[in-house]
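*Asks:* sequence and predicted structure, then a few things I'm wondering about:
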Amino acid sequence: MALRRDWVYENNGGTCVAIAGLDYCVVAADTRLSVGYSIYTRDHSKICKLADKCVLASSGFQGDMKALQKNLAARHLIYQHQHNKQMSCPAMARLLSNTLYYKRFFPYYTFNILGGLDDEGKGCVYTYDAVGSYERVGYSCQGTGGALIMPVLDNQLKSPSPLLLPARDAVTPLLESEAVDLIKRRFCISYRKGYLHWRQVRNHRHKCCGHSKRAYGSQEGLASVCCCCREAV
């Protein structure tokens, strides 16, 4: 099937996963950049640090991913100069929503997850659609591997219904180490199943918010990890 000449988008693949706990948030993504069966690089991070307590993980079209990251970084820099402080994760979530909605008629072809810590030190994960609608959840998965990972997260980490009263926090009961192990297992299983965008992932890269120096990963699965924890801020 021939592509339309006016089609400007390309899906470069990738999968992003995030889990929020009482005092931590773990965000992970693979490092493979490809189009179909053509591999551009196996060492490309899809996680961008926007603030000390906030990171953005994106998959989809690489050009739109970079444009969106630069846009948010520039707006955050302006915010720092005007208010002499860094933007909080909930504020960054709203900024990302407004940015995506502003581009709704020619949207960024990206699948985004924003993770970090809120003002109370609790982990928070925000999941988005293409035009900026978002929700705070305890866990999320975006990208080409969502069909393999999201059912397992739903089975083990199902969040309480937002209709329940009184409202409950959208955080998972897992410890930080348990959340990391769960993500590692899912990436490893997906790799062994021969999923298209993970088959050749071998390297792992660690990015961390704050000053924490812990590294997580597996040469068979987890490729990029960012861990926000209370000890690091």
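*Replies:* It's in. Numbering: from 1, shown residues only.

*Asks:* CA only for contacts and neighbour counts going forward, please
*Replies:* Fine.

*Asks:* tell me the secondary structure at the residue nearest the centre of the chain.
*Replies:* Against the mean C-alpha coordinate of the chain, by C-alpha atoms, centre = their mean, the closest residue is residue 57 at 3.1 Å. Secondary structure assignment for residue 57 (DSSP: H, G, I helix; E, B strand; the rest coil): strand.

*Asks:* for residue 48, see how far away it is.
*Replies:* Noted for residue 57: a distance of 6 Å to residue 48, by C-alpha to C-alpha, to the nearest Å.

*Asks:* now swap in residue 133 and tell me
*Replies:* Residue 133 sits at a distance of 20 Å from residue 48 (criterion: C-alpha to C-alpha).

*Asks:* ok, those two, which is more surrounded?
*Replies:* residue 48 (19 against 14; other C-alpha atoms under 10 Å).

*Asks:* got the contact list for that one?
*Replies:* 55-57, 69 (C-alpha atoms under 8 Å, 6 or more residues apart in numbering).

*Asks:* please spell out which residues along the host helix or strand of residue 69 are buried.
*Replies:* Element membership of residue 69 [criterion: DSSP states H and E] is helix 62-83. For helix 62-83, the neighbour count (16 or more other C-alpha atoms under 10 Å) marks 62, 64-65, 68-69, 72-73, 76-77 as buried.

*Asks:* put this next to the previous one:
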Amino acid sequence: MFAYEQQQQSSCPVKAPVEHRFSPYTDNGGTTLAIAGDDFCVIAGDTRQSEGYSINTRYAPKVYQLSNGAVLATGGMYADGVTLVKMIEQRLEWYRHAHAKEMSCGALAQMLSTILYHKRMFPYYVWNTLGGLDEEGKGAVYSYDPVGNYEKHKWNCSGSAGHLVQPFLDNQIGFSHQREKPTLTMERVVQVTKDAFTSATERDIYTGDYLEMFLVTKEGIQKTLTDLKKD
């Protein structure tokens, strides 16, 4: 009997090992940007939420107003982004109860870095860009990696079309390698933002449907919604 089993086993072909893989993360696409001026800041993002070649919804905001002077643009995995925003809003509420005032944009930037670093072993699968007015009333943009490292910029773009839009901003906002550098007005920044997203939708299938913009000034925050390509 034993010899028969050995013969049967030796005659069977060798089976290749089967690999089973699971990832708790997914990328829901989309693009966000932020541009800081002398006394204002523009933060914008598209509203398409997709996965692969499927569109889950045409209106899933990626930009959130956190305080009277700070707006967060977050993208990547939508569920992680929503969870992160809820945590930040809870921390801001605690701060208002403890200090009877709004947290400044600079302090919020540091707090966000701490929250992301606390989750570094199982990070939020999102990119983040924080925009607003600093303590001097000037526009400020902070960009983050998933584990909390951050840097202050004048402009930044992230997301599925980030590699397309960032060089455009370097040229039109930073005036790289240009002799003339015109004054950066809010009207120009708004127009450049619209042009950037209009162009991105022609090349990136994960960006589209609507453009949501937040204009931050010392008078407050204004929100606008603009149509984008929907195919």
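*Replies:* The structure has been received and is ready for your questions. These numbers come from a predicted model, not from an experiment.

*Asks:* if we can go back for a sec, columns distance to residue 125 of structure 1 on top of the contacts of residue 48 of structure 1, output as TSV?
*Replies:* Formatted as TSV, the contacts of residue 48 of structure 1 follow (distance: C-alpha to C-alpha, whole Å):
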residue	distance to residue 125 of structure 1
55	10
56	10
57	11
69	17
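
*Asks:* what residues are up against residue 100 of structure 1?
*Replies:* 107-108, 130-132 are the contacts of residue 100 of structure 1 under C-alpha under 8 Å, 6+ apart.

*Asks:* export those residues to a markdown table and tack on neighbour count, secondary structure and distance to residue 3 of structure 1?
*Replies:* Listed next are the contacts of residue 100 of structure 1 as a markdown table, based on neighbours: other C-alpha atoms under 10 Å; DSSP: H, G, I helix; E, B strand; the rest coil; distance: C-alpha to C-alpha, whole Å:
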| residue | neighbour count | secondary structure | distance to residue 3 of structure 1 |
| --- | --- | --- | --- |
| 107 | 15 | coil | 19 |
| 108 | 21 | coil | 19 |
| 130 | 17 | coil | 22 |
| 131 | 20 | coil | 24 |
| 132 | 22 | coil | 27 |
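
*Asks:* how much space separates residue 118 of structure 1 from residue 47 of structure 1?
*Replies:* For residue 118 of structure 1, the distance to residue 47 of structure 1 - C-alpha to C-alpha - is 19 Å.

*Asks:* tell me which of these two has more neighbours.
*Replies:* residue 47 (26 against 17).

*Asks:* in contact with that one, which residues?
*Replies:* Going by C-alpha under 8 Å, 6+ apart, the list of residues near residue 47 of structure 1 reads 28-29, 55-58, 207, 224-226.

*Asks:* counterpart of stretch 76-85 of structure 1 in structure 2, which residues?
*Replies:* Mapping stretch 76-85 of structure 1 onto structure 2 (TM-score structural alignment) gives residues 92-101.

*Asks:* stretch 125-140 of structure 1 now?
*Replies:* Under TM-score structural alignment, the counterpart of stretch 125-140 of structure 1 in structure 2 spans residues 141-156.

*Asks:* got the buried residues for that stretch?
*Replies:* 141-148, 150, 152-156.

*Asks:* same check on stretch 223-231 of structure 2?
*Replies:* 228-229.

*Asks:* do stretch 54-70 of structure 2 as well
*Replies:* Those would be 58, 61-70, for stretch 54-70 of structure 2 by 16+ other C-alpha under 10 Å.

*Asks:* filter these down to the ones in strands?
*Replies:* If you go by DSSP state E, the buried residues of stretch 54-70 of structure 2 have 63-65, 70 in strands.

*Asks:* what's the mean distance for the helix or strand in which residue 207 of structure 1 is found versus structure 2?
*Replies:* Counting by DSSP H and E, the element that carries residue 207 of structure 1 is strand 205-208. Strand 205-208 of structure 1, aligned to structure 2 and superposed, deviates on average by 5.1 Å (mean C-alpha distance after the TM-score superposition for structure 1).

*Asks:* would you mind measuring from residue 70 of structure 2 to residue 104 of structure 2?
*Replies:* Counting by C-alpha to C-alpha - residue 70 of structure 2 and residue 104 of structure 2 are separated by 8 Å.

*Asks:* ok, now residue 173 of structure 2?
*Replies:* In terms of C-alpha to C-alpha, residue 173 of structure 2 sits 26 Å off from residue 104 of structure 2.

*Asks:* more neighbours, those two?
*Replies:* The neighbour comparison of residue 173 of structure 2 against residue 104 (other C-alpha under 10 Å) goes to residue 173, with 22 against 16.

*Asks:* that one contacts residue 186, doesn't it?
*Replies:* No - the criterion here is C-alpha atoms under 8 Å, and residue 173 of structure 2 misses it with residue 186 at 11.3 Å.

*Asks:* for residue 94 of structure 1, give its distance to residue 159 of structure 1.
*Replies:* 22 Å.

*Asks:* who has more neighbours out of the two?
*Replies:* Taking other C-alpha under 10 Å, residue 94 of structure 1 and residue 159 do not tie; residue 159 has more neighbours (18 against 15).

*Asks:* helix/strand/coil for the more buried one?
*Replies:* Under three-state DSSP, residue 159 of structure 1 comes out as coil.
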